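In: got a predicted model here, sequence first, then my questions.
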Amino acid sequence: MADGPNSLLSFLTLFLVLLSCGSRHVDGRILKSITLSEEDDDVIDCIDIYKQPAFDHPLLKNHTIQMKPSSSPSGIRGGELFSNTFEKLFECPEGSVPIRRHRTDFPPKVNPFAPQATRLNFNNSFLSTVGHEYANVEVRGGRYFGSHAMLNAWQPLTSGRDISISQLWVTAGPYENLNTVEAGWIANNKVKDTTIFVYWTRDGYENTGCYNLNCPGFVITNRAHSPGFRITPLSTFNGEQRGIALTIHKDKKSGNWWVELNGEAIGYWPGSIFTSLQGNADRLIYGGEISNSNPDGHHTTTQMGSGHFAEGGFKKAAFVGNIQYIDESGKAKDPESLISTVTNPACYNLKIAPRSSVYGTHFYFGGPGYSDKCP
């Protein structure tokens, strides 16, 4: 290359063009970048499907991608519970999958938005109250190969780094080597939106697992939807209800645990990264969770669900409905009973409702957090 100011100017011009188009990354992973609007602070990077973060996991070096489940559960309950939510706004090119990042992060970080890991204590009372509070129901006592439910989605107020969640857990094993796969929606101040999330661990949240793509493990297969994507529009109090249908199920041919969002597969956790979950799950959990950092010496003001207690019912409280488990034959069935756990009823509560033809097995939960009754 010839020396001189003209050559330097040409080089800088080329570099800026490549940077601005968003289709270049130092490791060659990004095939295309999409900005949904000028007001949106986030960018969707379309990553080469074979170079996505999952394959940095040492157990997945020679993993063959399963592009779709070999089958999906039969008998899944649907229903017109929610108005259309989580629309397909774009689609990545063939051979790539979408990952969300903040537009100022270049080169992109893997899911820079992820909050602190959820930590549960699977002792005899099931849930630890240290740092986290819950309003959940459990299905247990059987051999489960998946879980399904519909969740209405809200934008709860959150304080500091505290989080507010509505989700499904699919778990196996005792606490010391607990395996869990999880999916739902999450809100916190760092993300500023209510977003889809997934989570996994194979050792009771000690050294393995993470939210979304914050560590290698979850394999994305969908070209339009991915963990970390925001849900819009959301439910309004006493108004239109928006939500998501989530199914986590084991593919019996591959052993992978798939996540389906509104009936569409978005990706999976390979069975090879687990121990207990290489077989069946033995406990299913549904419901709400918040983290409580006790800001200013009192309980967090972080809301659970809609921020309203369960007694308000549909359109007012957070809702989990059409709850089903997947049996060994791949059929979705209604549970015979639910076991409820509320760790701090002065701040958040839960109400199991009578089973109905529209909502199936369902319950309501939520609460405002800090108040005169929740010091």
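Out: Sure thing, it's come through. Residues are numbered from 1 along each chain as shown.
In: CA atoms for contacts and neighbours, from now on please.
Out: Will do.
In: what is the burial count for the nearest residue to Val259 once chain neighbours are set aside?
Out: Spatial nearest neighbour of Val259, chain neighbours left out: Ile248 (4.7 Å); criterion: Cα to Cα, 6 or more residues apart in numbering. When neighbours are counted by other Cα atoms under 10 Å, Ile248 registers 27.
In: comparison target, given below:
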Amino acid sequence: MSSLIKMTLVLNLLHLLFSTASVRSNQSVLPIRSFKIGENATYDCIDINKQPGLGHHLLQNHTIQMKPSVSRHELKNHIENNKSYSKKIGCSDGTVPILRISNEYNTKAQFFAEKYLHPLTGDTPGVHIVGVRSRAGPYRGVEAWYNGYKLSIERNQASYSEMYIGSRLNNQVNFIQAGYIINPSFFGTDQLWTYGYFKGKDGKGCYNTACDGFIQVSRKIPIVQPININPGDPDWSRWSIHEDKVTGNWWLTQLIKNAPSVDIGYWPKELFNILNKSANIVGVGGIVRASQNSSPPMGNGNFPVGTRKNSAMFTNIEVLDSNYSSHKMDHFPTEIIVDSPQCYNIRIGKVQPFHRTRLGFFFNYGGPGGHSCGV
């Protein structure tokens, strides 16, 4: 039986198993306002105190934190975005934008949460990783400029550009990841999306606001949204995942050049058991999931050769140490991950001190994928 048929059967079974659970709390609450910004992207402005994230069984007594105890807004950004920041969504005070989801979407979220790709554990068949990580924690956060591209991805493939922070103890893992994703089987389109994901103390994980856990706080920028770009054009973002100094919650902040930065929301500390007091692993890079016959492109589909604009990039990569002090990632012991060099690779950047573009610690990465990437 082919992997495609197996996946279809599993998705159908999950649809039956989770048909009751798929009635989301945001769908039972009358939205104050709705925004449609794309064919598969309608957002409902939901009472912040009735958002789906609060339905998690570990958050029954949770009090929403409206902003971080210490702002990351003072960071200076040095990469010019290819487009200016524009407001697409604007929910009123006391409400937050939640992506409207269908039963089918929720079923797929459950499936892909169970099969989620992450670089904290051992090798997974059909998964390939390129990037840089450090396992010399404790750490309080990670942040980077990075770009995403529109790619040609088959239905049963996925390609991510991500930053992550997590902890591993024996057979347990807790982690948080955020960045860009192309996953046609999940979203129903080969469009580029922003995303966030966590795996917590009960061994279960969740994408975005598709199930309980993440607390959306921003009225303007949701954790998940489609990015409309032309093939070959990069979309730049700078996101920060950082532990709150007072509450221990893990915040996701988008830092925007020439505009106020936005605290999108957070994953409460109650969700974690080995990530509730710092993390021991941080990393950034690309990751792909192959279909039965081939692996998809990573980054912008190019190997990191030529100028730094020819391939995908992570730059200004910074890590918060145990004292919440920010350092370039190479301040810590780092390791390079390349598990399929015939299909994907990495090139660590070098910038002369007199260079007027302050890229900090950066690297180019990616590749075309193909039929010979291995397992």
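Out: Alright, I've got the coordinates. In this text, all values refer to a predicted model and were calculated from it rather than measured experimentally.
In: TM between them?
Out: Once the chains are overlaid, their TM-score stands at 0.81 when taken by TM-score structural alignment, normalised by the length of structure 1; 334 aligned residues with a Cα RMSD of 2.7 Å.
In: what residues are up against the residue mapped onto the residue nearest to Val259 of structure 1 from structure 2?
Out: Aligned counterpart of Ile248 of structure 1 in structure 2: Ile241 (TM-score structural alignment). Ile241 of structure 2 is in contact with Gly141, Val142, Glu143, Tyr164, Ile165, Trp250, Trp251, Leu252, Thr253, counting by Cα atoms under 8 Å, 6 or more residues apart in numbering.
In: so for structure 1, the centremost residue is which one?
Out: The residue lying closest to the centre of structure 1 (Cα atoms, centre = their mean) is Phe197, at 1.9 Å.
In: what about the contacts of Ile241 of structure 2, which are in strands?
Out: Members of the contacts of Ile241 of structure 2 lying in strands (criterion: DSSP state E): Gly141, Val142, Glu143, Tyr164, Ile165, Trp250, Trp251, Leu252, Thr253.
In: what's the burial count for Glu74 of structure 2?
Out: 8.
In: now the longest strand anywhere in structure 1 on structure 2. Mean distance?
Out: In structure 1, taking DSSP E as the definition, the longest strand is strand 132-144. Superposing on structure 2 places strand 132-144 of structure 1 at an average distance of 1.3 Å from its equivalents, by mean Cα distance after the TM-score superposition for structure 1.
In: tell me the SS of the match of Ile248 of structure 1?
Out: When classified by DSSP: H, G, I helix; E, B strand; the rest coil, Ile241 of structure 2 comes out as strand.
In: and for Val288 of structure 2?
Out: The three-state assignment at Val288 of structure 2 reads strand, by three-state DSSP.
In: what is the neighbour count of it?
Out: Val288 of structure 2 has 26 neighbours, counted by other Cα under 10 Å.
In: once you drop chain neighbours, what's closest to it?
Out: Using Cα to Cα, 6+ apart and skipping residues adjacent in sequence, the residue nearest Val288 of structure 2 is Ser159, 4.4 Å away.
In: any idea how far Asp251 of structure 1 is from the counterpart of that neighbour in structure 1?
Out: Mapped onto structure 1 by TM-score structural alignment, Ser159 of structure 2 lines up with Ser164. The gap separating Ser164 of structure 1 from Asp251 of structure 1 is 30 Å, by Cα to Cα, to the nearest Å.
In: who has more neighbours out of the two?
Out: A direct count of neighbours by other Cα under 10 Å for Ser164 of structure 1 and Asp251 places Ser164 higher, at 28 against 22.
In: any idea how far that one lies from Asn152 of structure 1?
Out: In terms of Cα to Cα, Ser164 of structure 1 sits 14 Å off from Asn152 of structure 1.
In: what strand or helix carries the residue nearest to Gly78 of structure 1 when sequence neighbours are not counted?
Out: Excluding the flanking residues, the one nearest Gly78 of structure 1 by Cα to Cα, 6+ apart is Asn322, at 7.2 Å. Applying DSSP states H and E as the criterion places Asn322 of structure 1 in strand 318-326.
In: give the aligned range of that strand in structure 2.
Out: Residues 312-320 of structure 2 are the counterpart of strand 318-326 of structure 1, counting by TM-score structural alignment.
In: same check, this time on stretch 50-60 of structure 1
Out: The aligned range for stretch 50-60 of structure 1 is 49-59, by TM-score structural alignment.
In: distance between the ends of that stretch?
Out: Counting by Cα to Cα, you get 12 Å between the two ends of stretch 49-59 of structure 2.
In: from memory Ile34 of structure 1 sits against Ile47, does it?
Out: No: using Cα atoms under 8 Å, Ile34 of structure 1 is not in contact with Ile47; the gap is 11.4 Å.
In: of the two, who's got more company?
Out: Each of Ile34 of structure 1 and Ile47 has its neighbours counted (other Cα under 10 Å); Ile47 has more, 25 against 18.
In: how big's the offset between the helix or strand containing that one and structure 2?
Out: Here Ile47 of structure 1, judged by DSSP H and E, is contained in strand 42-48. In this overlay with structure 2, the average offset of strand 42-48 of structure 1 from its partner residues is 1.5 Å by mean Cα distance after the TM-score superposition for structure 1.
In: so which elements touch that strand?
Out: With contacts defined as 3 or more Cα pairs under 8 Å, 6 or more residues apart in numbering; DSSP states H and E, strand 42-48 of structure 1 has these neighbours: strand 30-35, strand 96-102.
In: need the winner for burial among the ones you listed.
Out: Comparing these by mean neighbour count (mean count of other Cα atoms under 10 Å), strand 96-102 ranks first with a mean of 25.
In: Asn106 of structure 2 and Ala210 touch, don't they?
Out: Yes: here Asn106 of structure 2 reaches Ala210: they are 6.1 Å apart, a contact under Cα under 8 Å.
In: and the helices in the stretch 1-150 of structure 1?
Out: Using DSSP state H, counting those that start in this stretch, the helices of the stretch 1-150 of structure 1 run over 5-21.
In: now whichever strand or helix holds Leu9 of structure 2: which residue numbers in structure 1?
Out: In the assignment (DSSP H and E), Leu9 of structure 2 maps to helix 3-17. Following TM-score structural alignment, helix 3-17 of structure 2 has no partner segment in structure 1.
In: give the buried residues for that helix.
Out: Under the neighbour-count criterion of 16 or more other Cα atoms under 10 Å, helix 3-17 of structure 2 has Leu11, Leu14, His15 buried.
In: repeat for stretch 43-61 of structure 2
Out: Residues 43-48, 51-55, 58-59 are the ones in stretch 43-61 of structure 2 that count as buried (16+ other Cα under 10 Å).
In: ditto for stretch 307-317 of structure 2
Out: Neighbour-count burial for stretch 307-317 of structure 2 [16+ other Cα under 10 Å]: Asn310, Ser311, Ala312, Met313, Phe314, Thr315, Asn316, Ile317.
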